[in-house]
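Visitor: One predicted model, sequence on top.
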Amino acid sequence: MASTDTLLSGSFGTLASLLRAHGAERPDHVALIDGDHALTYAAFDRRIDRAAAALQRDGVAPGDRVAIVGRTSIDYLVVMLATLRAGAVVVPLAPSSTSDALAAMVADAAPRHMFFDSATDREFGAIDHPRARRVVMESAEFDDWLGATNAAPVEPTIDPGAPFNIIYSSGTTGVPKGIVQSHAMRWQHILRGRVTGYAPDAVTLISTPLYSNTTLVSVVPALAHGGTLVLMAKFDAGRFLSLAEQYRVTHAMLVPVQYQRLMDFPDFDRFDLSAFRMKTCTSAPFSAALKAEVLRRWPGGLVEIYGMTEGGGTLTLAAHLYPDKLHTVGKPVEGHVVRLIDDAGREVAQGEVGEVVGHSPAMMTHYLNHPGKTRDAEWFDADGRRYIRTGDIGRFDADGFLTLLDRKKDMIISGGFNIYPSDLEAVLMQHPDVADAAVVGVPSRTWGETPVGFVTPAGPDAPDAVRVRQWVADRVGKTQRLSDLLIVDELPRSAIGKVLKRELRDRYLLNHPSE
C-alpha cells in the first residue's frame, strides 16, 4: 500500500486511498468528532470498508449512484466514503428540499441505494425509487446492514474522469440540475488544500451541510491531509465558538451570513480563537466591511473563494494580505484562466464589464440528463478551450483583481438602462435602520423592469418604508430609484446563505400582480 506522501506527490489519487493510508500510518489519530462520539482513522477506515462491502453485497457496481439525505453525522461520512471506495457515485441531497423537489432529484439521479437518518426518513418516507434500497443511518437497521466487522470490499481502479459525486444546484434561479464532478476535480481540491494549511495537525470545524459543495471543498482536503473534522449538524454561533475554543480549531469554511452572526454574537471577543490558521468564505457576496471586521477581531488568515459548483475558474482573495482589495474577490488561482465576455460571446477589453467565464483542471463533466443546459453553460475561446459560464457580471481592475457587479440574471434592464441590484443593496445597507437588504427586478409596463427593495429592520421598530425609499432616491441616479420598498422580518435564504431572490420576486408579484 502506498504511503500518504507518495499518494499526495502523484499526478492523481483518490480520497478513499488516502484514508486507507492514514488508517495504516496514524491509526490512533482522531478523524471525526461529533458531540460525545469520536472515531480514529483506523476505526473510520474499518467502518468504511464494512459499508463499501455491504454496498457491493447489495449489487452496487462502479458508476452506480448512492443518494444520502440527512444531517451532518459520522455515519453520513462513512456512507459517502464507502460509496467512493466501492467505485460508485455519491449523490448528497438537501433535506431542506420540499417533497416534490426531492422526489424530482431522486427520479433524475436514479440511485441504487438511498440513505436517510431518522428525521428525514420520517419526513420523506413516501419518496423512493423502484431500483433503490432504503437504509436508515444511525440505527440498529444500519448496524445490521453493515454486516461482518471484518468485511472488505473489492476496490476498483478509479479513472480520473469518473464521477465522484453529483451535486444538485440550489434551485435559486430555476429547477435544480445535477452537477457531475469527477475524481480529477476533487483531486485538484486536495492538492490546493496545502496552500491553505490543511495538514495532519489541522482541526477543521464543519458547520455547513454535507450536501453542499461549499462544505465538501473543506471536508475533502481536511480528510485527505489527515486532519480532524469536528462536526456540527446545525450552525449556532455560541456553539461554534465553544467548539472552536475547546478543540483548538485551525480551519473553518463559513458563508457570509455565518460570519455576520458570529461578529454580532455578544461574547465573541471572550473566546480564545488563537489556534486559527485560516478561515475561508464562499457561496454568497461577502461585503468589504464584514471582511474588515473579521480581520480585525479574529486571528488567522482570511481567504474568500469565488467559484461555482460547476467548476471553471476559481479566484481567491487573501484578505489578510490585500486589505486594500476587500471590495474584490481576488485573482485567479494558479492554473485557472478567467475571462470576461459580452452578450455576443466576445472578450471585452481591460477595464470593461462582462460575464465571468473560467477554465481550470477543476470543472464539472456535465449536467446529469441535461445536454442542452450543459451546452448553455459552456463557452469556447478561439483555440477551442472550454470554459464554464458563471452568469456573474464583473470587471477586472488594473492589478488583475475582479470586482463582481451582479448576477447576469439578476441585472435589471429598466428603460434601456442596466441596473445592478448589488449597487442598490449597498446603498440600502448604509441606512442606519436597515440590517439586511435585497433588490429584485419585477415586470413594468412603463419601463420593462423596475427595481423593488426588501429590507429587514436593524432595531425593534420597523423603519418607515417611504422615508427609506426617498433616502435611497437621494443617493442614486434617477434610473436606479426603487419603485417600491417592503419591510420584512427576514430575507429567505438557502442553507448556505444565498438570498432566494426568485422567492422574493414571486412573493411580490403574488401581492402586486400589476405595476
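Guide: Arrived safely, thanks for sending.
Visitor: going forward, measure contacts between C-alpha atoms and count neighbours the same way
Guide: Noted.
Visitor: Please enumerate residues in contact with the helix or strand residue 82 falls within?
Guide: Secondary structure assignment for residue 82, by DSSP states H and E: helix 74-85. Residues outside helix 74-85 that contact it (C-alpha atoms under 8 Å, 6 or more residues apart in numbering) are 16-17, 32-34, 44, 47-52, 55, 66, 68, 70, 89-90, 137-138, 153, 155-156, 164.
Visitor: Please enumerate the helices of the stretch 401-515 of the chain.
Guide: Using DSSP state H, counting those that start in this stretch, the helices of the stretch 401-515 of the chain run over 421-428, 465-473, 501-511.
Visitor: hmm, I was thinking of the stretch 151-300 of the chain
Guide: 183-192, 213-224, 237-246, 256-264, 288-297.
Visitor: how about CSV for these, with distance to residue 425 and mean neighbour count added?
Guide: Compiled in CSV, these are given as follows (distance: least, C-alpha to C-alpha, whole Å; neighbours: other C-alpha atoms under 10 Å):
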stretch, distance to residue 425, mean neighbour count
helix 183-192, 33, 21
helix 213-224, 24, 22
helix 237-246, 25, 17
helix 256-264, 15, 17
helix 288-297, 13, 15
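Visitor: picking that back up, and the angle for the helix holding residue 82 with helix 183-192?
Guide: Angle of helix 74-85 versus helix 183-192, following axes from the mean of the first three to the mean of the last three C-alpha atoms, to 10 degrees, is 120 degrees.
Visitor: in helix 74-85, what counts as buried?
Guide: Residues 74-85 are the ones in helix 74-85 that count as buried (16 or more other C-alpha atoms under 10 Å).
Visitor: And the residues you listed, which is closest to residue 239?
Guide: Nearest to residue 239 out of the buried residues of helix 74-85 is residue 74 (C-alpha to C-alpha; 18.5 Å).
Visitor: any idea how far that closest one lies from residue 233?
Guide: Residue 74 sits 10 Å away from residue 233, going by C-alpha to C-alpha, to the nearest Å.
Visitor: swap in residue 172?
Guide: 23 Å.
Visitor: ok, how many other residues are close to residue 36?
Guide: Per other C-alpha atoms under 10 Å, the neighbour tally for residue 36 reads 5.
Visitor: Not counting its own residues, what contacts stretch 306-320?
Guide: With contacts defined as C-alpha under 8 Å, 6+ apart, stretch 306-320 is touched by 167, 169, 179-181, 213-214, 282-283, 291, 295, 301-305, 325-326, 328-333, 336-338, 357-364, 387-390.
Visitor: relative to helix 213-224, how tilted is the helix or strand following the helix holding residue 82?
Guide: Downstream of helix 74-85, the next assigned helix or strand under DSSP H and E is strand 89-93. Here strand 89-93 runs at an angle of 130 degrees relative to helix 213-224 (the same axes, to 10 degrees).
Visitor: another one to put next to it:
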Amino acid sequence: MSYPVRSAQIPQNFVSMTALGAVRATALRDPARKAVVCGDRTLSYGMLVERSEKLRDATITTLGLTKGQNGAIVARNCIEYIEVALGLPDAGVALATVNPRFTPSEIKAVVESAEAKVIFTDAETAPAVRAAGFDPSIRIIEFGKDYEALIAAPPKPESLPVIEEWDVWTIPFTSGTTGLPKGVLLSHRSRLLFGLISAAEFGCFGPDDSFLVVTALAFGGGLAYPLASLASGGWFEILDRFDAKTTLAKLKSGDFTGIFLVPTHFQMIFELPADILATYRRPKIRSIISSAAALPQAMKEKIVDFFGDDVLHELYSSTEMGVVCNLRPRFQLLKDRCVGTPEPHARVSIRREDGSECDPEEVGELWVSSPTLFNGYYNRPEETAQASKDGWVSVGDLAKRDAEGFIYIVDRKKDMVITGGVNVYPREIEEVLVRHPDILEAAVIGLPDERWGERLLTVAVPREGRSLSAADITAFCEGKIASFKIPKELALIDELPRNANGKVLKTELRKHFMSKPA
C-alpha cells in the first residue's frame, strides 16, 4: 500500500511537538513542581527548563554547533543526562546515546559513526571515553566542574533555530544482535507520541503519577518513559544502576505508580532469597511495563503470582518502530506467548515472502505503520531501504495473528532454523526448556549440517548444583513438542551472552559453536 502524496503546506497556526517544549508547558503551569529525582538531588520543572536552556545556548554560542550536527553522551544514569537530552536537541543538535558499558574501542566506533562533535560523560565513564583516543577537535565535557562551567552563564545566541517535530531528537543504537549497532534516528514527534500513547495505555503517566527508572537511559525505552513522565507533568526517580532488592523496596514503598523492566530484571528479582521475596511480595504498583525481549510464559506466571494479576503489560516494540502491541494484564495468562493487540495508531500487517497478507495462524514477517516510526538509520541508506517499504517498517520478526486479532511473535527471521526442509522456531522450544527444573536459562540455535541442512543445539545454563544431559532434554521435551523440534545436542555454559537490553546474542553462540564437529 502506498501513501498519497503529502502536501508541503504547513498551517499558519501549526506548532511542532518538541521534547523541551513539552517540559516548558508544565513549567509554565507550575515551575516548582517536582520533575526528576536522583539520589539526594531533585530538580523542579522550572529548574530543569532553566538548566536545559542554558545548555542549549552554550551549545550554539560556546561550542559553536549548528542545527543538523550531532553530539553524543556516554554516561551512566544521572540528572544531567536528562538535561543534555532536552537541551542539545533544542539547539537542533541530535544526541547519540551510547552504552556506557562499551569498551573504549566500541565507544570510539559508535561515536564516530554518529559523527558527534561533542561528547558528554560522567566521572565513572570518562576514563573509557578518553582512552578511546578521539580527535582533539571532538570536545569531551565531563559532568561536574566542566559541565557546570559550560552552563553557568553562556552567551545568548543572536537567534534560535526553528525545531520541527520531525527533526531528530536522539540517536540510540540497535542492540547489535545480528551485527554492528546501527544509529536509529528518532524524531521529537515519534517519542512524544510514544509518551501520549503510553499515558493512555498504562495509566501511570499523568500529573499525579510517578515513575521509577532503573533501565539505562542510553537505550530507546530507557529514555522514552522519563520523557513520557515529563510530557504529562508527572515526576520520576532515576536509579544509577539496577539492584533487585533496592527496586523491590522502592516499589513496596508505594511512592511509584509505574516501572519499566526487561526480562533480565525479572530473572534477577526471582533469584533473590525466598525470605526477601516474601517481604516485598505484592507491592503497591499500578503498571509494570515489560519489553526489549520476550517474556517466557513461565516467567509471566511468576510475575503475575508475585506482583498481582492486574499490573503487567508486555509490549512488542522496537527502537525503530516504537511501541506496537500491548498484552494487557487480564490476558497475561489467557493468551500463551502472546504480545497482545496493536496500540492506538499502529497498524500491523503480517506478510508472506511475496508481500501478500497472511491468513490467521499463518506465520509471516511482521510490518508496522505508525506515527512513532523512526526516520531511518544514520548514514545507512541501504539498511533503511531494506527495513522500510511504502511507509511500513519491519525489523525482521516472524509473527502470526489469531482469529481474535491477537499477535504472537514466533521468532526472529534470522533465528529460524530449517532442518530437513522444515521451518523450526527456536523460541517455541525455549519456552518448553525454561520449565525444566534443572535449567536456569536456555537458547536454541541452528548449526550447519550436511544431511539436514541445519541441526538443533540447546545451549543451557544449569541451575547451581544440577547436572544435565542431552537425554534429559529429550525426555523432558517428548510429548510437549514434535519430535523433529527436539534438539539432539546439548552444550552447557555458565552464562548466555546478552546485550545490555537482555537479548540473547545468538550470533555469538553460533560463532562459538560453529566449529564444533557434528
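Guide: Right, received. Where do you want to start? Small disclaimer: the values here were computed from a predicted structure and weren't measured.
Visitor: In helices only, show me the contacts of stretch 306-320 of the first structure.
Guide: Counting by DSSP state H, the part of those found in helices is 213-214, 291, 295.
Visitor: re earlier: which positions in the second structure sit opposite the helix holding residue 82 of the first structure in the alignment?
Guide: Helix 74-85 of the first structure lines up with residues 79-90 of the second structure when matched by TM-score structural alignment.
Visitor: What lines up with residue 489 of the first structure in the second structure?
Guide: Match for residue 489 of the first structure (TM-score structural alignment): residue 494.
Visitor: Residue 346 of the second structure contacts residue 373, doesn't it?
Guide: No: with contact defined as C-alpha atoms under 8 Å, residue 346 of the second structure does not count as touching residue 373 (9.6 Å).
Visitor: The two: who's more crowded?
Guide: Neighbours per residue, other C-alpha under 10 Å: of residue 346 of the second structure and residue 373, the larger number sits with residue 373, 27 against 18.
Visitor: Against residue 391 of the second structure, how distant is the more buried one?
Guide: Distance from residue 373 of the second structure to residue 391 of the second structure, by C-alpha to C-alpha: 9 Å.
Visitor: tell me the centre residue of the second structure?
Guide: residue 221 (4.0 Å; C-alpha atoms, centre = their mean).
Visitor: Can you find the partner of it in the first structure?
Guide: Counting by TM-score structural alignment, residue 221 of the second structure corresponds to residue 214 in the first structure.
Visitor: likewise residue 164 of the second structure?
Guide: Using TM-score structural alignment, residue 164 of the second structure sits opposite residue 159 in the first structure.
Visitor: Distance check, the closest residue to its match other than its chain neighbours against residue 111 of the first structure.
Guide: Using C-alpha to C-alpha, 6 or more residues apart in numbering and skipping the chain neighbours, the partner closest in space to residue 159 of the first structure is residue 183 (7.6 Å). Separation of residue 183 of the first structure from residue 111 of the first structure (C-alpha to C-alpha): 19 Å.
Visitor: OK, contacts around the aligned residue in the first structure for residue 57 of the second structure?
Guide: Matched by TM-score structural alignment, residue 57 of the second structure corresponds to residue 53 in the first structure. Shown in contact with residue 53 of the first structure (C-alpha under 8 Å, 6+ apart): 86, 151-154.
Visitor: May I ask which two of the residues you listed are separated the most?
Guide: Applying C-alpha to C-alpha across the contacts of residue 53 of the first structure, the maximum distance is between 86 and 151, 12.7 Å.
Visitor: quick one, which of the two is more surrounded?
Guide: residue 86 (28 against 16).
Visitor: just checking, that one touches residue 54?
Guide: No: Residue 86 of the first structure is not in contact with residue 54 according to C-alpha under 8 Å; the separation is 9.5 Å.
Visitor: tell me which element whatever residue of the second structure lines up with residue 314 of the first structure is part of?
Guide: Aligned by TM-score structural alignment, residue 314 of the first structure pairs with residue 324 of the second structure. Taking DSSP H and E as the criterion, residue 324 of the second structure maps to strand 322-327.
Visitor: mean deviation (superposed) between that strand and the first structure, please.
Guide: Taken against the first structure, strand 322-327 of the second structure registers an average deviation of 2.8 Å after superposition, with mean C-alpha distance after the TM-score superposition for the first structure.
Visitor: Give me the angle between that strand and helix 220-232.
Guide: 90 degrees.
Visitor: Report the aligned residue range of the second structure for stretch 253-262 of the first structure.
Guide: Taking TM-score structural alignment, stretch 253-262 of the first structure hits residues 260-269 over in the second structure.
Visitor: for stretch 337-355 of the first structure, same thing?
Guide: Taking TM-score structural alignment, stretch 337-355 of the first structure hits residues 347-365 over in the second structure.
Visitor: can you list contacts of the matching stretch?
Guide: Here stretch 347-365 of the second structure has contacts from 324, 342, 366-370, 394, 396-403, 410, 413, using C-alpha under 8 Å, 6+ apart.
Visitor: if you set the cut-off to 10 Å instead, what comes out?
Guide: With contacts defined as C-alpha atoms under 10 Å, 6 or more residues apart in numbering, stretch 347-365 of the second structure is touched by 324-325, 341-342, 366-371, 392-413.
Visitor: According to the alignment, which residue of the first structure corresponds to residue 419 of the second structure?
Guide: The pairwise alignment with the first structure assigns residue 419 of the second structure to residue 414, based on TM-score structural alignment.
Visitor: hmm, back to that, list the residues that contact both of residue 74 and residue 233 of the first structure?
Guide: Shared contacts of residue 74 of the first structure and residue 233, counting by C-alpha under 10 Å, 6+ apart, come down to residue 34.
Visitor: Could you identify the buried members of the contacts of stretch 306-320 of the first structure?
Guide: Buried among those (16+ other C-alpha under 10 Å): 167, 169, 179-181, 213-214, 282-283, 291, 295, 301-305, 325-326, 328-333, 336-338, 357-364, 387-390.
Visitor: Nothing else from me, thank you.
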